[in-house]
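Novice: here is a sequence with its predicted model. Questions after.
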Amino acid sequence: MRTRRVRGLAVTGVLLVTTTWGCAAAGSSGSSDGPAPAPSEASTSIATPTARGTVPPARRTGAVRPEPPAAATLPSGRTVRISPVGTTPAGFLAVPEDIDVAGWWRGGSRLGDPFGSILVAAHVDSSTQGLGPFAELLTVDRGTRIRITSAGLQQVFQVKSRTLVPQGSLADDSWIFDVAGPVRLTLVTCAPPYDASRGGYQNLAVVTAVPLGAPEAS
């Protein structure tokens, strides 16, 4: 089993190499169990996992040829485009600035892989674009479904948990990005409270969903 040292996730950019997370300034304060936050004064940021040096891809096995996810249909029925992302020179996950587009970490698992985390992150809001689709993750219910599609595959996942992860070390949260273990979908965005004096959002909302069946041809 491989593990990675992670810095953090930021909806503007996600840091993947050291051991601290951070949401950059963006959005209003509030609880993840309450309504979505109001648009922020700055773009949201999430930090995700990176490894030292090149991140080795997950080992690919099985009859299905894995593919990068291309879109997610959220429980509300809204579809969000997904783009593959790497890391910035500073080690942050390069989440798309467009709040209507999510970033799939290409160092993680793909749709059709038999194990590991399919990690997808997006901004929760923006001072110029308002609330993003991933804002609904702050109140998503267990048992609801999310459909992931790629160029030639589709698979339905059922929400298992919604967890708040505070800024700081991810040493105990490697399940968010690890390519080992059961296959799961991991969706991440910034979460309240928002404190400008402390750098912005103080938490990440991490939604974990498990497959309801095998991937099928789309």
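Specialist: On my side now, so go ahead.

Novice: CA only for contacts and neighbour counts going forward, please
Specialist: Noted.

Novice: max-length strand in this structure?
Specialist: The residue-count maximum for a strand in the chain (DSSP state E) belongs to strand 153-166.

Novice: and that strand, what's buried?
Specialist: The neighbour-count check on strand 153-166 (16 or more other Cα atoms under 10 Å) flags 153-160, 162, 164-166 as buried.

Novice: repeat for stretch 211-218
Specialist: So for stretch 211-218, counting by 16+ other Cα under 10 Å, buried means 211, 215.

Novice: so how far is R106 from V55?
Specialist: 9 Å (Cα to Cα, to the nearest Å).

Novice: so if I had to pick from those two, which one is more boxed in?
Specialist: Neighbour tally, V55 and R106, criterion other Cα atoms under 10 Å: the higher count belongs to R106, 20 against 16.

Novice: OK, contacts around that one?
Specialist: 57, 68, 84-86 (Cα atoms under 8 Å, 6 or more residues apart in numbering).

Novice: gap between the two ends of stretch 73-86?
Specialist: Stretch 73-86: ends 22 Å apart by Cα to Cα.

Novice: for comparison:
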Amino acid sequence: MVLALTGACADGDRQGTPSASTRPDDGVRSLDARPAERAGPPAAERPVSVRLPSGTVVPVRAAGTRGRGLLDVPDDVTEAGWWRTGARLGDPFGSTLIAGHVDAVDQGLGSFAELLAVREGQRLRVRSRGLEQTFAIRSRELVLRSRLRDATRIYSVRGPRRLTLVTCAPPYLADRGGYQNLAVVTAVPVGPPHARSRA
């Protein structure tokens, strides 16, 4: 499955920490006299996996575009591709777009086939190397593949923070290039991203 996409992304924030010093004249350790600095949000990172409502964990690879702006999704139907010019985990706004195959002739059903039956309110968990964040499904809709370019909310880095999962959807018409629709699942953050649990 390939998707036609365009866009850009913002850089993450940096944070500072106070430092300690030792006065050589009396050996007393004290904090610098600078005002305290508030810790900023965690630096944004690319997603490395998404946990679907069923509990299936899908590895996520970075995906670029090729000729005519088509997004390369991993060939393996158990993996998904994150559009690397979209929002990252930890970004304050925009869509994190992750796409995967619904099936393949030589591999059977893909992990993202589950998206065809998800319901509002179900939870998804996205992880990066150091962060994780939970999202709640807000909507599931069908979009004509031929109209994806016009559906900018799917991939735009502007607007509210959201997770967008995409896979192919029926009908399948071989003489018209395969699946005619895309199932687009939009989810919103349940809370802010936090340090990833190692469990």
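Specialist: Received it, and whenever you're ready, just let me know what you need. Here the structure is a predicted model, which is why all the values come from computation and not from measurement.

Novice: TM-score for the pair, please.
Specialist: Scored against TM-score structural alignment, normalised by the length of the second structure, the superposed chains reach a TM-score of 0.82; 170 aligned residues with a Cα RMSD of 1.3 Å.

Novice: just send the contacts of R106 of the first structure back as CSV, with secondary structure and neighbour count too.
Specialist: Putting the contacts of R106 of the first structure into CSV (DSSP: H, G, I helix; E, B strand; the rest coil; neighbours: other Cα atoms under 10 Å) gives the following:
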residue, secondary structure, neighbour count
P57, coil, 12
P68, coil, 24
P84, strand, 17
V85, strand, 19
G86, coil, 20
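
Novice: same check for those residues, but in the second structure.
Specialist: Contacts conserved in the second structure for the contacts of R106 of the first structure, using both residues aligned by TM-score structural alignment, their matches' Cα atoms under 8 Å: 68, 84-86.

Novice: please, which helix or strand holds the residue nearest the centre of the second structure?
Specialist: Nearest to the mean C-alpha position of the second structure, by Cα atoms, centre = their mean, lies T96 at 3.7 Å. Assigned by DSSP states H and E, T96 of the second structure belongs to strand 95-100.

Novice: can you check which part of the first structure that strand sits on?
Specialist: Counting by TM-score structural alignment, strand 95-100 of the second structure falls onto residues 117-122 of the first structure.

Novice: then stretch 121-138 of the second structure?
Specialist: Using TM-score structural alignment, the partner range for stretch 121-138 of the second structure is residues 143-160.

Novice: sorry, back to before: mean offset of the helix or strand following the longest strand of the first structure relative to the second structure (after superposition)
Specialist: Next in sequence after strand 153-166 of the first structure, counting helices and strands by DSSP H and E, comes strand 184-195. Taking mean Cα distance after the TM-score superposition for the first structure, the mean distance separating strand 184-195 of the first structure from the aligned residues in the second structure is 0.4 Å.

Novice: which neighbouring elements make contact with the next helix or strand after strand 184-195 of the first structure?
Specialist: Sequence-wise, the next helix or strand downstream of strand 184-195 of the first structure (DSSP H and E) is strand 200-211. Applying 3 or more Cα pairs under 8 Å, 6 or more residues apart in numbering; DSSP states H and E, we find strand 200-211 of the first structure packed against strand 153-166, strand 184-195.

Novice: what's the closest of those strands to V80 of the first structure?
Specialist: strand 184-195 (11.9 Å; Cα to Cα).

Novice: sort out which residues of the closest one are buried, please.
Specialist: 184-195.

Novice: now do stretch 166-181 of the first structure
Specialist: 166-167, 169-170, 174-180.
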